[in-house]
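Q: Provided below for reference: sequence and predicted model.
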Amino acid sequence: MASLRNSLLRPSLVLVTCAALAACGTVDGVSQRIAGAVTPYKVEVVQGNFVSKEQVELLKPGLGRQQVRELLGTPLVSSLFHEDRWDYVFTLRRQGVDEPPRRLTLYFKGDALDRFEGDPMPSEAEFVASIGAKPKEARTPVLEASPEQLQRAAGKPAAPAQPPAAAGAAPAVYPPLEPAGR
């Protein structure tokens, strides 16, 4: 009796294992198709200090640390080991756009700005335009019905139209504001 049970158990165990593996492949294929069709919304993330081209043009050697801070804001990176160096780093992360971070490094001698170097910065107008611009790959959904869709929808009975309310006409009776038991 035990040998009969063992002889039936092994093939059924193999069948269950094969079915489970086949189901995993099917679910994986379906999930990949869904992931390709539906993309989650990703928030645009602005990190760091935005430094515009106009702000960089106002930088001059000899400016004090406080003047630079008022002009550009607090630096993103200031190190105890490099007291005479301030780094401004700016990144804009958006879905469908691969934009590298922009960097600006300022070097001080004592309290005065000695020199600065970094990436070319966009003007304020260019930055604002880039925020409002949609990625090139974004698909705009069609918001109009095709004639075939309109014909299919016309086959359904329409809801009865409500007569338009007269403009300025007040209702004859208002509901009470407080319960009648008071």
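A: Sure thing, it's come through.
Q: okay, CA-based contacts and neighbour counts for the rest of this
A: Noted.
Q: tell me how many other residues crowd residue 89.
A: Applying other Cα atoms under 10 Å, we find 20 residues neighbouring residue 89.
Q: secondary structure class for it?
A: Following DSSP: H, G, I helix; E, B strand; the rest coil, we place residue 89 in the strand state.
Q: distance check, the residue most central in space within the chain against residue 125.
A: The chain has residue 43 as the residue nearest its centroid, 1.8 Å off, counting by Cα atoms, centre = their mean. Residue 43 sits 22 Å away from residue 125 when distances are taken as Cα to Cα, to the nearest Å.
Q: then residue 151?
A: Going from residue 151 to residue 125 by Cα to Cα gives 47 Å.
Q: check which element follows the helix or strand hosting residue 26 along the chain.
A: In this assignment (DSSP states H and E), residue 26 forms part of helix 2-37. Per DSSP H and E, the first helix or strand lying C-terminal to helix 2-37 is strand 45-48.
Q: let's bring in a second model and compare:
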Amino acid sequence: MPEISQRRSWLLVGAVAATLSLAACSSFNERSRNALNAITPYKVEVVQGNFVSKEQVEQLKPGMSRQQVREILGTSLLNDVFHSNRWDYVFTIRRQGVEAQQRRLTVFFNGEVLDRFEGDTMPSEQEFVAAVDARGRAGKVPVLEATEDQLKKFDTAKDKAKTAEGDSPSAALPPLPPSYPPLESGR
């Protein structure tokens, strides 16, 4: 019998807590409600389809084979059974706080040869990256390749540092072992 009375007392405590929380909810003022409405859940970025750049469209020429078009644009998103001479490339991106973007390119074939293509004006790769960059940094993409002069300056600076330490530039690398151990142990 003590279990039943203990269970009833927990139910009573739960009912009182629920009643008090409902009363507290109704006492929120307008400013508190606005603050709660400002909090929005995270929405996943949705990217669908094939991004086709301006540079890719510029490579298309009438008379190309289907394989050549596929190598430039990739496999089309939509292949219609009833229109086998038409490939549709559709790209959509939905991000939180940004208007959804959609672009379309349709490629028409005459048999196995590209006849024509039509669609939206496509951005260059650099324009697209700048448009979707969440950090909002706009600017020039840095060059990630060193010139020959820059490499020579680095090598001479490294050699000077080694000679200053008393080492010769060729002594910077450890000697190679006479033989390497086997990759697998013998069984």
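A: Arrived safely. Remember, predicted model here, so these are calculated numbers, not experimental data.
Q: re earlier: list the contacts of the residue nearest to the centre of the first structure.
A: Going by Cα atoms under 8 Å, 6 or more residues apart in numbering, residue 43 of the first structure touches 94, 95.
Q: now the one 4 residues further on
A: The neighbours of residue 47 of the first structure, taking Cα under 8 Å, 6+ apart as the test, are 90, 91, 92.
Q: cool, residue 51 of the first structure as well?
A: 72, 88, 90, 121.
Q: and residue 135 of the first structure, by the same measure?
A: Listed by Cα under 8 Å, 6+ apart, the contact partners of residue 135 of the first structure are 95, 96, 97.
Q: with residue 105 of the first structure instead?
A: Residue 105 of the first structure is in contact with 85, 86, 87, 88, 116, 117, 118, counting by Cα under 8 Å, 6+ apart.
Q: give me the buried entries from those.
A: Among the contacts of residue 105 of the first structure, those scoring as buried are 85, 86, 87, 88, 116 (criterion: 16 or more other Cα atoms under 10 Å).
Q: what's the closest of those residues to residue 103 of the first structure?
A: Closest approach between these and residue 103 of the first structure, by Cα to Cα: residue 88, at 5.8 Å.
Q: my read: the closest one touches residue 78, true?
A: No - Residue 88 of the first structure lies out of contact with residue 78 (Cα atoms under 8 Å); the separation is 9.1 Å.
Q: all strands of the first structure, in order?
A: With DSSP state E, the ranges of strands along the first structure come out as 45-48, 77-78, 85-93, 102-109, 112-118.
Q: average distance between the first one and the second structure?
A: When you say that, I think you mean strand 45-48 of the first structure. On superposition with the second structure, the mean distance recorded for strand 45-48 of the first structure (mean Cα distance after the TM-score superposition for the first structure) is 0.9 Å.
Q: ditto for the shortest one
A: Superposing on the second structure places strand 77-78 of the first structure at an average distance of 0.5 Å from its equivalents, by mean Cα distance after the TM-score superposition for the first structure.
Q: now do the third one
A: Compared with the second structure after fitting, strand 85-93 of the first structure has a mean deviation of 0.4 Å; criterion: mean Cα distance after the TM-score superposition for the first structure.
Q: elements contacting that strand?
A: Packing contacts for strand 85-93 of the first structure, counted by 3 or more Cα pairs under 8 Å, 6 or more residues apart in numbering; DSSP states H and E, involve strand 45-48, strand 77-78, strand 102-109.
Q: closest one to residue 59 of the first structure among those strands?
A: The closest of those to residue 59 of the first structure is strand 102-109. By Cα to Cα, the value is 9.7 Å.
Q: list the buried residues in the closest one.
A: The neighbour-count check on strand 102-109 of the first structure (16+ other Cα under 10 Å) flags 102, 103, 104, 105, 106, 107, 108 as buried.
Q: measure the second one to residue 149 of the first structure for me?
A: Think residue 103 of the first structure. Using Cα to Cα, we find residue 103 of the first structure at a distance of 53 Å from residue 149 of the first structure.
Q: so what's residue 78 of the first structure closest to, chain neighbours aside?
A: residue 86 (5.2 Å; Cα to Cα, 6 or more residues apart in numbering).
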